[in-house]
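Colleague: Kindly generate the corresponding structure for this input.
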Amino acid sequence: MDGEFYVGIDLGMINSVMAFTDGDGTISIQRWEKGHTKFPSVILLTPNRSYAGQLAIDRKFYEDRYHFENCFKRMMGTTHKQRIYNVDYTPTELFSMILHKMIRTFEEEHGHKIERAVLAVPADFGDAEREAVMKAAYLAGIKEPKIINESNAAAISYRHDTTDFIGKAAIYDIGGGTFDVTVMDMHENGFDVLSNEGSKFLGGRDWDLQLASIIQKKIIAGAGLTPRDIDNDSDLRRRILSEAERHKIILDRVDRSKGALLVHGKYIGFEITRTELDNATIELVSKTIKMTNDAIRAAGLTPNTLDRIVLVGGPSITPLIRTMLENEFPNVEITRYDPIHAVARGAAIYAHSVFKTKDIKIRSVLNKTFGLKMGIDGEESVCNLLYRNVTLPMSKEVVCRPKMDDQDVLDVAIYENRSNRGELHTPLTRSRLLKTFHIPLTGRISRGRTKIYIRMSADLEGMISIEVECNNKTDTCDLGSDIYLSNEEFSETMHRVRMVQ
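Modeller: Next up, the predicted model:
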């Protein structure tokens, strides 16, 4: 209806961005404190209340800074917990606080309640991470969340602004904490994703840490300290990292930068050069280029049949990244596009489509390989059924036998990994357990004669479902069931989320 807003959110490890469209499809970027378009993805937890975004940064010098939480995106979908003031906080809950503060600020400014939104996540996020994002959305009050890969969202935004481009492109998306490269065919009728590669442990934060290491060595030399002195001074380490973040941005524009830090009552000056930063981060860029080549091969292409590489994400403005890409792909057009807002804009455009016009068509591939734990030649490994970088939807069935006569329960362990199509089995050590289902078996069970059919399917959105059939009885296994909380858990968590200022 007219006046309706369609919201897209880029949940970043360092900063998050919200974009929205009105009923006519006009795109806007939400602005926060002091007109900024980036919402810091940080939480300050105190005994009485919590703070999110810029307010958390402003208050951390007056509150207990040891409970200043950031960079938790990489921990989404894990069992990691941070116990603070006798409360166990999960990365999911912390992200829900970020979302809730963003949504509440938007609602207060625009007078419109957000109950539907598209959330952009790294293409490399597996099933557990995506479930965690969905749970965070529910906790934040979003009743109908949808997920889109960040690189897909960036492609939608790019195509919206570059309507004349039709061809095969690699979306090179490097954010604050994650890296994805998606190869896709952009055509008149939509987007066909051909392959994804990436890592949730590679992003701009790693450039910060390398530069912080350079600055730290200069401070040690200038102040006469030892590495142990730095290790024992958390405040100095924090200030060194803050300086690294600042100088990294400066070195994107100039060849050298100077700074100073107060150490034991004395200012210690230092100078850093772009050459020093490049030498320290060349291996990081090399990793992204390897993944880009892997994605091109997985798509069935060569660099000579790729039309364009589109750079998005804040760190993509780093000169070394473009230089090394141009050297690796001399015959491919390389262009930089809206590094900060591309993902959020694309998510908002997609929200307008998925919730209203239905005019954007994306054919995606599965982002991970999924399989079952089975005994193969006396050793347990993962029997792969659904493969990554294969076009969705897909389905596969396997037949197994009970281990013993009169067996009453079948344990079905679901794993994900990064194996490529054709790799039938993967060691457990290279796979990640998602969930184990305990399926009751009924009827006559014979070790030698009873057949158990296990069907694994992935729908058009990559959501996994499992069915187990035995003696004409079928059980459905829901990997996503854990995103829902009990009424008591939901109430307790929601109370904490709503206390965020």
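
Colleague: When you work out contacts or count neighbours from here on, use the C-alpha atoms and nothing else.
Modeller: Noted.

Colleague: What is the burial count for D229?
Modeller: 12 (other CA atoms under 10 Å).

Colleague: Likewise for the one 10 residues further on?
Modeller: Other residues near R239 number 14, with proximity taken as other CA under 10 Å.

Colleague: Distance of it relative to I219?
Modeller: Distance, R239 to I219, by CA to CA, to the nearest Å: 11 Å.

Colleague: repeat for L428
Modeller: According to CA to CA, L428 stands 44 Å off from I219.

Colleague: Nearest residue to the middle of the chain?
Modeller: Taking CA atoms, centre = their mean, the centroid of the chain lies closest to P122, which sits 3.3 Å from it.

Colleague: show me the contacts for that one.
Modeller: Contacts for P122 (CA atoms under 8 Å, 6 or more residues apart in numbering) come out as 149-151, 178-180, 200.

Colleague: Check S257 too.
Modeller: S257 makes contact with 247, 250-251, 271-273, according to CA under 8 Å, 6+ apart.

Colleague: which pair in those spans the largest distance?
Modeller: Across the contacts of S257, the longest distance by CA to CA is 12.1 Å; it joins I250 and E271.

Colleague: show me where the stretch 301-450 of the chain has helices.
Modeller: 319-328, 342-352 (DSSP state H, counting those that start in this stretch).

Colleague: Here is the second sequence; please produce its structure so I can put it next to the first one:
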Amino acid sequence: MSEIATLPDGPLVGIDLGTTNSVVAAVDRAGIATAIPDEDGERILPSVVHFPRGGEPMVGAQAKAMAAVDAGRTAAAFKRGMGERTFLAGGAAFVVDGREVRPEELSAMVLTRLRLTAEAHFGRPLGGAVITVPAYFGDPERRATITAGELAGLKVLRVINEPTAAAIVNGLDDPSSSGRILVFDLGGGTFDVTVMRVGDDRSLVVEATGGDHRLGGVDFDRLIVDRMAQVAAAETGVDLRTELAALADATAKAEEMKKELSRTTTSTRPLTVGGRSLSFTLTRADFEALLDEAGYLQEIEDHIVAVLEDAGLEPAALDHVLFVGGSSRIPAMAERVRACTGREPRFSRNPDEDVARGAAMVAAKTAHEAAPPGAALAILDASSQLALMPAPRDVASRGLGSTVVDEATGATVNQIIIPAGTPVPCREEVVNRALEDGQTHLNLDLTEGDSTDVDFVRILGEHLGSFGRPVKKGHPIRVSIEYTADQLIICQAYDGETGAFIAEVKVTGGGMSDSEKESALEQLARYRL
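Modeller: Below you'll find the model as predicted:
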């Protein structure tokens, strides 16, 4: 890598914080992005944390290996719980030595390892980072990701959607990829499908996005584990899922078999259950039948159809289909996408690293555009393709609004103020009215969802504000919602006559409190990761 894109504070990096694996990358001043290897030459870090009894936490491959012998003290797939207290099966929290460890803190350990890898590579502290998130992450999950970065000692410049990051890399790596693209991003724990337009000048405009941030490779592994359990129970009378060591071993082997079946048609692994040894064989056809029976293939097709409808497109309007994420390698995915789009999928050049590479490009471009003219040249050469590329435009992945009372029915309904698919950044405002004479307060809330039915939206936060005086029925109230480029949200209400501030919603969404952050920082400072 030639001279690196840097700020006065240090080099810029992009990070793909994945459910199963994570990667850190940097970009040189020519705009070429490369994943950064650790001291062992590995570019991919498993997103797994293990807490040995009486020892320092392990992060990465070593932690993943410990899952087979000490599953109860090993955390994985915690990205799915970002912004929530619980992420384990059955809604349980991850507790070790009597202490609850939140997903943000576990993610911070992974990010710390990536930060240390990059700092060792460059021999100096980092100047800033862009972290990727699934396009279908909501505001609480995005804020939790930023919190994890801050806990890890990173200056988080912004978060960016994973499909957008992948498309940026693809667009600069392959100049022939302009046109309308469907990005199919299926990773270890999340699934995004995004339609975007890529111009000849490498401009990128997202038109629609959808998906499920709780669907991915770990779910497919679980199907194989369940089949293993059926076979083992028939031979031994023991359910391997009741034995922690057997379950951890089966889970690791299920992942191996899943990957192997993308290259071959049959895979076999030994299992030890109830003290007995047995052999388990799975064919590709068997695996595809499991995916079909579980409804995953149909769910994936439904998301593709829905996103095309949101974009107002027929499949024939697509010029390319780009596959990103490790689980996109499963042959059944290409077959299903080919059938419902009529397009031959094209794989990202490196599905495991390209999202991090795209994030590094965004980090450099963001800093380049914000820098004074003289300082900008220290980040990117003015003639580089990345410097000349217009800034990407994303869209709101979900609708945003506030609840109001329908005067005709008296029912509380969700008022959508920013519909899903609106280009971001954006700001929209509506005028509502006081409900009764003498009203002195307003209960302002912020909703996330695309339905007018309040039972089908998520309330991100609420605040009781005061008019400062009694107002009459029908008094105007201006409610505004701002959606930033990071897809973070600001919701405020003002007096429609005087312009006086009434209320601002502070998004909660189960995020960490200040005291929890302080406790996590103190705990992380004790670890040598």
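
Colleague: Longest helix in the first structure, by number of residues?
Modeller: As assigned by DSSP state H, the longest helix anywhere in the first structure is helix 274-298.

Colleague: other SSEs contacting that helix?
Modeller: Here helix 274-298 of the first structure touches strand 167-174, strand 179-187, strand 190-199, helix 204-223, helix 319-328, going by 3 or more CA pairs under 8 Å, 6 or more residues apart in numbering; DSSP states H and E.

Colleague: who touches it?
Modeller: The contact list for helix 274-298 of the first structure (CA under 8 Å, 6+ apart) reads 170, 172, 179, 181-183, 194-198, 202, 207, 210-211, 214, 251-252, 254-256, 302-303, 306, 320-321, 324-325, 328, 389.

Colleague: now do stretch 322-335 of the second structure
Modeller: Contacts of stretch 322-335 of the second structure with the rest of the structure, by CA under 8 Å, 6+ apart, involve 163, 166, 181-188, 216-217, 258-259, 261-262, 288, 297, 344-348, 351-352.

Colleague: Ok, stretch 497-516 of the second structure next?
Modeller: By CA under 8 Å, 6+ apart, stretch 497-516 of the second structure touches 83-85, 139-140, 143-144, 442, 444-446, 460-467, 476, 489-495.

Colleague: how much space is there between the aligned residue in the second structure for A458 of the first structure and F137 of the second structure?
Modeller: Using TM-score structural alignment as the criterion, A458 of the first structure maps onto Y483 of the second structure. Noted for Y483 of the second structure: a distance of 14 Å to F137 of the second structure, by CA to CA.

Colleague: what's near enough to touch the alignment partner in the first structure of T366 of the second structure?
Modeller: Matched across to the first structure, T366 of the second structure falls on V354, judged by TM-score structural alignment. Contact partners of V354 of the first structure, counting by CA under 8 Å, 6+ apart, are I360.

Colleague: Next: the one 4 residues further on.
Modeller: K358 of the first structure is in contact with no residue at all, counting by CA under 8 Å, 6+ apart.

Colleague: Over to the one 5 residues further on?
Modeller: Listed by CA under 8 Å, 6+ apart, the contact partners of R363 of the first structure are 191-193, 391-392, 460.

Colleague: Between the residues you listed, identify the one with the most neighbours.
Modeller: Compared across the contacts of R363 of the first structure, V193 has the highest neighbour count, 25 neighbours, by other CA under 10 Å.

Colleague: In the second structure, what residue corresponds to that residue?
Modeller: By TM-score structural alignment, V193 of the first structure lines up with V206 in the second structure.

Colleague: list the contacts for its match?
Modeller: When contacts are counted by CA under 8 Å, 6+ apart, V206 of the second structure is found next to 164, 194-197, 392-395, 423.

Colleague: And the most far-flung residue of the first structure relative to its centre, how close does it get to T275 of the first structure?
Modeller: Computed with CA atoms, centre = their mean, the residue of the first structure farthest from its C-alpha average is R444, at 46.2 Å. The spacing between R444 of the first structure and T275 of the first structure, counted by CA to CA, is 72 Å.

Colleague: ok, now which ones touch P315 of the second structure?
Modeller: Shown in contact with P315 of the second structure (CA under 8 Å, 6+ apart): 308, 340-342.

Colleague: That one -> the first structure?
Modeller: Here P315 of the second structure is matched to P303 in the first structure, going by TM-score structural alignment.

Colleague: Residue in the second structure paired with G371 of the first structure?
Modeller: The alignment partner of G371 of the first structure in the second structure, by TM-score structural alignment, is G401.

Colleague: Roughly how far does that match sit from I481 of the second structure?
Modeller: To I481 of the second structure, G401 of the second structure is 8 Å away according to CA to CA.

Colleague: what do those two both touch?
Modeller: 417-418.

Colleague: hmm, back to that, could I get the helices and strands packed on helix 274-298 of the first structure in CSV, plus columns for distance to N70 of the first structure?
Modeller: Shown next, in CSV, are these (distance: least, CA to CA, whole Å):
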stretch, distance to N70 of the first structure
strand 167-174, 18
strand 179-187, 18
strand 190-199, 19
helix 204-223, 11
helix 319-328, 26
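
Colleague: Could you pull out the helices in the stretch 1-150 of the second structure for me?
Modeller: 61-66, 103-122, 139-151.

Colleague: Could you check stretch 108-115 of the first structure and say which residues are buried?
Modeller: 114-115 (16 or more other CA atoms under 10 Å).

Colleague: one step back: take the contacts of S257 of the first structure and keep only those in strands.
Modeller: Of the contacts of S257 of the first structure, the ones assigned to strands by DSSP state E are 271-273.

Colleague: most surrounded residue in the residues you listed?
Modeller: In terms of neighbour count, I272 stands highest of these at 20 neighbours, by other CA under 10 Å.

Colleague: Tell me which residue of the second structure lines up with that residue.
Modeller: Aligned by TM-score structural alignment, I272 of the first structure pairs with L282 of the second structure.
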